[in-house]
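1. Take a look and give me a structure for this.
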Amino acid sequence: MRHFITVNQLSAEEIFLLIKTAESYQETNFQINQQLFAANLFFEPSTRTKSSFVVAEKKLGLEVLDFHAETSSTEKGESLYDTAKTFESIGADMLVVRHQSDTWMDELDSNIKIPIINAGAGKEEHPTQCLLDLLTIYQEYGRFDGLNVLISGDIKHSRVAHSNAFALKKLGAKVFISAAPGFEDNTLGFPHISMDDAIKFCDVVMLLRVQHERHKHTLETMEYLENYGLTKEREKQMKKHAIILHPAPVNRGVEIDSDLVECDRSRIFKQMSNGVFIRMAIITKILTEWGILNENSIEKCQTVIAN
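-> Predicted structure coming up:
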């Protein structure tokens, strides 16, 4: 793997290996026994993804190089490529990049000589979020084959939807899409279904944030929740063991009733916890494949005591 840009580049076997590696990191502390530097180049606001990468890197023992787009030379007109090349030149061993462009990786792919991890590309890809979602589903059901998964919300603008739909299909799940008028993306090729119909038979209900900043008109939030969101009435119709996912940030009272964010079905905060460990797995995989790490570079520390 040259760079980790999309889940589509992974086989089903590689996805399962990353899931198993992440689970091992949940059970046991591991650290890299050499000095390595990670640069997290986030050009869009981020709480969960950026913080999750920082925690993952520090758990592994990496040095994290500080970067804030609003106080960097990008404010003077520096390009993404020159920013990335700067961090490579001063000694970064890997880059984690989030950028508003759908195709920012095309600018970097052939000329950057250290591994790059995609932490979000416009509205096209969010592969690490996809993998933490897959880890969460796998921990719940122990399989993907035959599961019915609903992805509901702002499909048109969601990189999460794009990454998850195809990965779930590859692993054997049946994927259904639900979206309000104007939020559809018919290029995905998955069956569209109403929330009211899907809620009765789906094993996983994956809600997506309504991305108000990408819409010209502000939605009436109450109207959206009643017509297209997960209300308490709809939650009561879910299958007994069905779960709720959401990549967050959550618009409480818009795509989901606020009381359901932390209900028994919700795995929203578990997803966040899982994000640290799946990103640890991705980091060690790509550093190993580049030859930056070898089998003796990762040492087991004290065992984590499960609650």
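2. CA only for contacts and neighbour counts going forward, please
-> Fine.
3. now the strands for the stretch 51-200 of the chain?
-> 63-65, 94-99, 116-121, 148-152, 174-178 (DSSP state E, counting those that start in this stretch).
4. and the direction of the third one versus that of strand 94-99, what angle?
-> Think strand 116-121. Computed with axes from the mean of the first three to the mean of the last three CA atoms, to 10 degrees, the direction of strand 116-121 lies at 20 degrees from that of strand 94-99.
5. what do you get for the last one?
-> For strand 174-178 and strand 94-99, the angle between their directions (the same axes, to 10 degrees) works out to 40 degrees.
6. now swap in the fourth one and tell me
-> Between the axis of strand 148-152 and that of strand 94-99 there is an angle of 60 degrees, by the same axes, to 10 degrees.
7. before we go on, could you also do this sequence so I can check it against the first one:
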Amino acid sequence: MSRSLLSIEELGTAGVQRILDLADTMAEVNRRPNPKVPALRGKTVCSVFFEDSTRTRLSFETAAKRLSADTMTFAVSQSSLNKGESLRDTIETIAAMGVDAFVIRHKSTGAPWLVDGWTNAAVINAGDGWHSHPTQGLLDTYTVRTALNRPDGFDGLRVAIVGDIKHSRVARSTTAAFTALGADVTWVAPRTLLPPVVHEHVENDIDAVLDRDGGVDVLYMLRMQQERMNEALVPNLREYTARFGLTPERAARLAPHTLVMHPGPMNRGVEVAVDPAELPGALITQQVTNGIAVRMAVLFDLLSAESPEQSLTEGPTT
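-> Now for the predicted structure:
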């Protein structure tokens, strides 16, 4: 068991299964009238986000509080980084205040690995550049696992991840997590939105993927990462929607069993041109809900010396 969570690849298949099994227990905690347990009382979790975030940051803070950990939030705009302090000095200063875990998001690929070398605290990668977002991959696989009641793995499951894969750390981590559990993952994107090193299965035609025998079991629509683009990689968003978006016509052709997912925030009318609430297989809000249970599982896995049976069955804290 590692003291940090930096990528799905480093976690491995056994680690993914361990976290997902633990998330079942955390989901039960979240269903209680008072969803709070003393499992991490006395621990301190610090969020250090160098990029904007709503879902991930609030999800981690909620997860830490439900486990009774103390929380700290580092405000980059109000910090000594604006006076020239280095990232290393910042991390070492915060660590000296008694931090047990850092949750870090940074625009630079590899930044969480650097932080991991500067502190004895656990480090959780909440997104680094275009590279990795392991807890998103975990919550996505957990959402499918619970929706399909498949706790033993995803052998034979067909997953299509569609859209701006080039700029998407979500695509990389979610692909790694699904693949670790045995799913067959296909990337679907225009060639201009594929990374230099591509996944084993790549398609440039979403309709061919949807129309193949049996369709797909999971259709995962990625957000167009317009803030990360430095050049025009698609002619215009209208044409992108026509060629790769989930339009009403494509939604009508989905197999009845197809699950539809999106990491958020959604560009309505671009990658998703229908109301997700009208799709019977949509799991988008469930992904957000499950994010709390999965991040509780990650924090518990890294910071607790006790078993779930010892620390999660006690009465809730006051």
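8. Could you say which one of the strands of the stretch 51-200 of the first structure comes nearest to Phe269 of the first structure?
-> Checking those against Phe269 of the first structure by CA to CA gives strand 148-152 as the closest, at 17.9 Å.
9. Give me the helices and strands touching the closest one, please.
-> Secondary-structure packing of strand 148-152 of the first structure (3 or more CA pairs under 8 Å, 6 or more residues apart in numbering; DSSP states H and E): strand 174-178, strand 204-207.
10. coming back round to it: packed most tightly, which of the strands of the stretch 51-200 of the first structure would that be?
-> strand 148-152 (a mean of 26; mean count of other CA atoms under 10 Å).
11. what range in the first structure does stretch 247-261 of the second structure sit on?
-> Using TM-score structural alignment, stretch 247-261 of the second structure corresponds to residues 231-245 of the first structure.
12. now the helices and strands packed on strand 148-152 of the first structure as CSV including distance to Ile268 of the first structure?
-> Compiled in CSV, those are given as follows (distance: least, CA to CA, whole Å):
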stretch, distance to Ile268 of the first structure
strand 174-178, 19
strand 204-207, 10
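13. closest one to Met1 of the first structure among these?
-> strand 174-178 (27.2 Å).
14. Just the residues contacting the match of stretch 247-261 of the second structure, thanks.
-> Here stretch 231-245 of the first structure makes contact (CA atoms under 8 Å, 6 or more residues apart in numbering) with 133, 196, 199-207, 225, 256-257, 259-260, 265-268, 271.
15. The equivalent of Asn111 of the first structure over in the second structure: what's it in contact with?
-> Asn111 of the first structure maps onto Trp118 of the second structure when the alignment is built from TM-score structural alignment. Residues near Trp118 of the second structure by CA under 8 Å, 6+ apart: 88, 91-92.
16. just to revisit the earlier point, how about the match of stretch 247-261 of the second structure, which residues are buried there?
-> Of all the residues in stretch 231-245 of the first structure, those buried under the rule 16 or more other CA atoms under 10 Å are 231, 235, 238, 242-245.
17. For Ile8 of the second structure, which non-adjacent residue is closest in space?
-> Leaving out its chain neighbours, the residue that sits closest to Ile8 of the second structure by CA to CA, 6 or more residues apart in numbering is Pro134, at 5.3 Å.
18. Map the one you found across to the first structure for me.
-> Pro134 of the second structure maps onto Pro127 in the first structure, by TM-score structural alignment.
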